[in-house]
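**Q** Predicted model and sequence below, questions to follow.
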Amino acid sequence: MCGIVGIFDTRGERAIDREVLRRMNESQHHRGPDEGDLYLEHGLGFGHRRLSVIDIATGQQPLFNADNTVGVVFNGEIYNYLELMDELGKLGHVFRTRSDTEVIVYAWQQWGEDCVHHFRGMFAFALWDRNKKTMFLGRDHVGVKPMFYSLLPDGHFVFGSELKSLMTFPALSRKLNPSAVEDYFAYGYIPEPKTIFHQAFKLSPGHTITLKVGDTSVHQKRFWDIPFQPVAAISEQDVERELVERLRESVKSQLKSEVPLGAFLSGGVDSSAVVAMMAEQDHEAVNTCSIAFNDPQYDESAFANQVAQRYKTTHYSETVDKDDYGLIDTLASLYDEPYADSSAIPTYRVCQLARKRVTVALSGDGGDENFAGYRRYRYAMGEQRVRSLLPMGLRKPVFGTLGKIYPKADWAPQMFRAKTTFEALSRDLVDGYFHGVSIMPDRVRKELFSAKFQTELQGYRAIQVMHDHAANSPTDDPLSMIQYLDFKTYLPGDILTKVDRASMAHSLEVRVPLLDHKFVEWVSGLPPSMKLKGSEGKYIFKKSLQPYLSDDILYRAKKGFSIPLADWFRGPLRAKVRESVLSPLLLDTGIFNENYLRHMVEQHESGLKDYSASLWSVLMFETFLRVSVGREYH
């Protein structure tokens, strides 16, 4: 696991500034504290920071082939590298190391751009072929590992594992992308391929980029997508059996390591399933890590302890204060762009704990997206059933009018909070789902933004992100469609981003067996009714795991890493929120309507409305400007 950077002159005319490359590389020192190196030749510079996990003795990067014509810098793990070494060896390629990095070099020589079809793992890499004068970049199937890039007007192409590495490049503009700002305040993160800066981008999951000397353009291609291809009809019992076999195999494939390895254990279904499969295959006790909270309302450590005892793991747990709000500035420095998932705080703490014991940790991320575990799937399907009873011509005027006149009752019991439901029912599936997941609905963002900024948006709305993905969806089944949308937006943009930055801040490698692309492909083809059955999400997953986990683990209500934002903003963070949300730095951007910002602060402080999610997103935006950008955003 590593951090990579690079500078490529697409014109092939200029030498690379070693000091600039060094600063880019050192900005990511935390991703690879074990070793670091630079490589320069005319028109090309590679940088690499290494966290040694596999082939510690000889896996240094950049790594070249035997005649030094093909070299690569690589972040991630190729889990099937031993099988590929054997296959490529039979084709005549001679390996000098036992590193998965070297597999990429010879896979390129053998298969060219099709090499990514042979990789099973999590990866972001950049490869230089001197003979072909070609730069080739790839990012793994679901986006576990990040890749940022920019093609600048002067023809320089720069890339890195984190946006901060690009921000050290002198020619990169700090000008904000207005549509990314709109996306952020809708989703709470900035979905691929945008970043907050108009000149910088994320390489989308399952995509490659090819560049050639003399061609000042980026040729991007998708090499994989979630198929949602129905599996052959088999009984529920057969599905349960095959599911466990496939999960066991995915976990096994990710246990290779020359350094201490363990797992996160929250006590939820997904992490507990991974631990159960690890315990079956490991002769030694599995190392497990979890955090407890000092408030019973947020604490789930008893369930983690139950799983740890059942599988006799070596379990490490630390108790943290639920009022752990001292990380706000730290988070901004980790994410490099606005990021509003407050569960980043406990995620940071559990990674901090895990790194004290292990260098590699397996996680349960991906279970909810694979098996429809989020409550919002249940709500969305309920709304879809109502939509199917009435034509759009009737739904839109009836529910649209009810949505406008019904009061927003955040204080009321769930059954009386009908405004959002009415608004969703007046829309189609995709619009309704977007409305349900938005941290700030359209009507709130319209109030939040200044008239000047709304003009800059030129009619752009964040829903376009989902419409673009829906247009490319391989499925029209309603449940599968919204799962597909989450795989394209929420999973890489929020969940995997959160875990990558939090783990790499502590030089911890995190692997995600539930997101092995072969496992994802098979699960996507299961009947939707096996994923969400009535009101039971993860139906077939839970049934499959009944021999391995108790009903207390499988069927209790999901909590997740909850943060008491509403209480913080009326209590210990009251002054900070007011200071940040109404700060000159924020108001000087010209993005916001000062009156509405003041309205949110005052209404929340008084207890009349709960604006905690909206205020947190504004707070994190201000923190991003202050910590990462300063006043250089114009």
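**A** Arrived safely.
**Q** use CA for all of it now, contacts and neighbours both
**A** OK.
**Q** any idea where the strands of the stretch 101-250 of the chain begin and end?
**A** Counting by DSSP state E, counting those that start in this stretch, the stretch 101-250 of the chain has strands at residues 121-129, 134-139, 148-151, 156-160, 201-202, 207-212, 215-222.
**Q** putting a second one here so we can go through both:
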Amino acid sequence: MCAVFGILGEYNEYMAKKALALLAHRGPDFCGIVQKKDLFFAHQRLSIIDMHSRSNQPLFHEKTLLSFNGEIYNFKELKDELKDEFNFKTQSDGEVIIAAYLKWGVDFVNHLRGMFAIALLDNETLYLFRDRLGKKPLFYLHNKAFIFASEIKALIPFLQKVEMDEDALLSYLSFLAPTPPFTFFKDIKKLAAGEYLTFKNNHIEVKRYFDLLDSTPNLITDKDEAVYILENLLDESIKIRLNADVPTASLLSGGIDSATLNAYALKNGINLQTYTLGYKEYAKYDERKNAKESAKLLGVENKEISISQNDFLDASDRVLQTLDEPLNDPAAVPLYLLFENIKKDGIKVVLSGEGSDELFLGYRQYFEFLDIQSFSKLKNKNWLKRYFHSNFSINREWEYYKRIFDDTLLFRTSGENFTDLQKNLLLKRNIKDNHSLHYLKSYRERFENSLHTDESIWYSYIDLNLFQAEHFLTKLDRVSMAHSIESRTPFLDHKLASAIFSIDPKLRYKDGVTKSLLKSIVAPHISEKIILRRKKGFSNPYMEYLVQSKRISLIKEVNQKSALFKKEALDAYIQKTSSGGFKQHIWGLYVLSVWLKRQFF
């Protein structure tokens, strides 16, 4: 786990090294630079596999140069396959990438199993790859030179002028995070999950090399067969992610996902130290009690970390600075504090349960959307259509039924926040209904052109690409790497995910039980008490903290200067927080206000 950074074209050496230093937290163990005329190619290393200096990057072989962030979990198998064609000198996965590229060209990426952001320079052609499910970030900027980096902060110094990207703002309000390729900094772009970029002769070309929808649907229709296949893949996915030459731990909530990771680690002979977060003033939000019981049932050691309102508020500015741009996830702050404490114990790798809900249908709302979707089959909808158009409500449920009777796309990610009509009421500009579909268009077109027809597959597909990759995984990557900790997410293994997309979709939801398949898989390994617990999620008292500290007033303060929002509509949203409504809407506006004030006011 590391940071990649590079410049192709004219550059200032002092400025380049200063920008690279901004990424030191991602790789404090070694800084490597290859430097010559019109080329600055660098790497910040966090040593996880093969601690020896021989594995320091950038790695080079003849005319091939590599800077790579991530882990290739099948590198030993690949190395064995390639050993007769390449003279290996290290025990690292990075060297295997070079060998694989020399054999298979850009198709080498299809042989990798893991998480990665890869920068590979072959003579004068640069390739950038982001992993299949978007675990590792990769940003780029093209003005006088082409510049790439693992985080936005290293690219900002090269902007000729800092301007806010309008598409980033609108997609952020809709979906909690800017959708690819947009970032809040105009001209700085990001690769989407499963994409690669080629830069040659001053020209950029972006292509997709992986798509979950390429999985053949309905290959598996028997539940017992599905459980057998998925259990083996899940076991394998967790096992390969336990390989590290440094201390490894796991997060533990009271839920099934983290319990699964620890149960399978134990099955593979590894007892991981686990960590749970709690809140001093608001214990009702945390899962310390359930996690303590889970730890006892599993037979693992659990360490509780509790934070106060002051801890949260003191850290919030640091966290929002770490994120570089607005990200609407209040859990980023407590998670940052949790990793801060984990680092004190010398841990460098942490397993986390992201992706399980999206793959195994763990959100109750998936089932609600499937129910609402059934109304689309009504033959006589005109009266209902007219009724919903003439009886406006700001509530989402109204919006969902309106969409069905309008014959437009119902599900637009689990992270949908402001609807288009809500944005139109709030913003001092006209936002047309269904404008947000612009940011989902390429994903929806791929779905409609695929062999998949069940809408539940669409739910998982768009959530994995946006709700996970651009929201949850962005948060996880930044707050863990801020403390030089590598986070691993075994549920987000591309082989496991592809297998799930190949089973009969009804096997995931026909019994009306969330995570039905996962519960069947783990039943032999986890106590029924854990399996039957009601899902709680990583909730926290962020709105109580925001209101009590009066920091919520920043939203109005910044709006007086930015003039983005209508005062009356903004006041109405803020007022609703007193009754517990629209909490994530308000947090998103607060995070945006912090960023706007820092950048422009």
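**A** Here it is on my side, so go on. This structure is a prediction, so every number in the text was calculated from the model and none was measured.
**Q** out of the strands of the stretch 101-250 of structure 1, nearest to Asp341 of structure 1?
**A** Closest to Asp341 of structure 1 of those is strand 201-202 (Cα to Cα; 18.9 Å).
**Q** What sits closest to Glu354 of structure 2 if chain neighbours are left out?
**A** Thr489 (5.9 Å; Cα to Cα, 6 or more residues apart in numbering).
**Q** what does the one you found align to in structure 1?
**A** Matched to structure 1 by TM-score structural alignment, Thr489 of structure 2 sits across from Val512.
**Q** Tell me how many other residues crowd that match.
**A** Other residues near Val512 of structure 1 number 22, with proximity taken as other Cα atoms under 10 Å.
**Q** Just tell me what Trp616 of structure 1 corresponds to in structure 2.
**A** Using TM-score structural alignment, Trp616 of structure 1 lines up with Trp587 in structure 2.
**Q** now the strands of the stretch 101-250 of structure 1 as CSV including mean neighbour count?
**A** Conversion of the strands of the stretch 101-250 of structure 1 to CSV gives the following (neighbours: other Cα atoms under 10 Å):
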stretch, mean neighbour count
strand 121-129, 24
strand 134-139, 23
strand 148-151, 22
strand 156-160, 24
strand 201-202, 21
strand 207-212, 20
strand 215-222, 14
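**Q** In contact with the match of Trp616 of structure 1, which residues?
**A** Trp587 of structure 2 makes contact with Asn328, Asp329, Pro330, Met543, according to Cα atoms under 8 Å, 6 or more residues apart in numbering.
**Q** quick one: contacts of the helix or strand where the last one lies?
**A** Under the criterion DSSP states H and E, the helix or strand holding Met543 of structure 2 is helix 542-548. Contacts made with helix 542-548 of structure 2 from outside it, assessed by Cα under 8 Å, 6+ apart, are listed as Gln309, Phe312, Leu313, Pro330, Ile552, Thr577, Lys583, Trp587.
**Q** quick one: buried residues of it?
**A** Tyr542, Met543, Glu544, Tyr545, Leu546 (16 or more other Cα atoms under 10 Å).
**Q** which residues are in contact with stretch 236-247 of structure 1?
**A** For stretch 236-247 of structure 1, contacts defined as Cα under 8 Å, 6+ apart pick out Met277, Pro513, Leu514, Phe519, Ile540, Phe541, Lys543, Ser544, Leu545.
**Q** ok, Leu425 of structure 1 - contacts?
**A** Glu383, Gln384, Val386, Arg387, Arg395, Lys396, Phe399, Gly400, Gly432.
**Q** Which residue of structure 2 is paired with the third one in the alignment?
**A** What it means is Val386 of structure 1. Aligned by TM-score structural alignment, Val386 of structure 1 pairs with Phe375 of structure 2.
**Q** mind checking how far that match is from Gly6 of structure 2?
**A** 52 Å (Cα to Cα, to the nearest Å).
**Q** Between the two, which has more neighbouring residues?
**A** Set Phe375 of structure 2 next to Gly6 and count neighbours by other Cα under 10 Å: Gly6 wins out with 24 against 13.
**Q** residues touching the more buried one, list them.
**A** Leu39, Phe40, Phe41, Ala42, Ile147, Phe148, Ala149 are the contacts of Gly6 of structure 2 under Cα under 8 Å, 6+ apart.
**Q** what two of those are the furthest from one another?
**A** Leu39 and Ala149 (14.1 Å).
**Q** re the thing from before, give me the buried subset of the contacts of Leu425 of structure 1.
**A** By 16+ other Cα under 10 Å, the contacts of Leu425 of structure 1 give Glu383, Gln384, Arg387, Arg395, Lys396, Phe399, Gly400, Gly432 as buried.
**Q** Great, nothing more from me.
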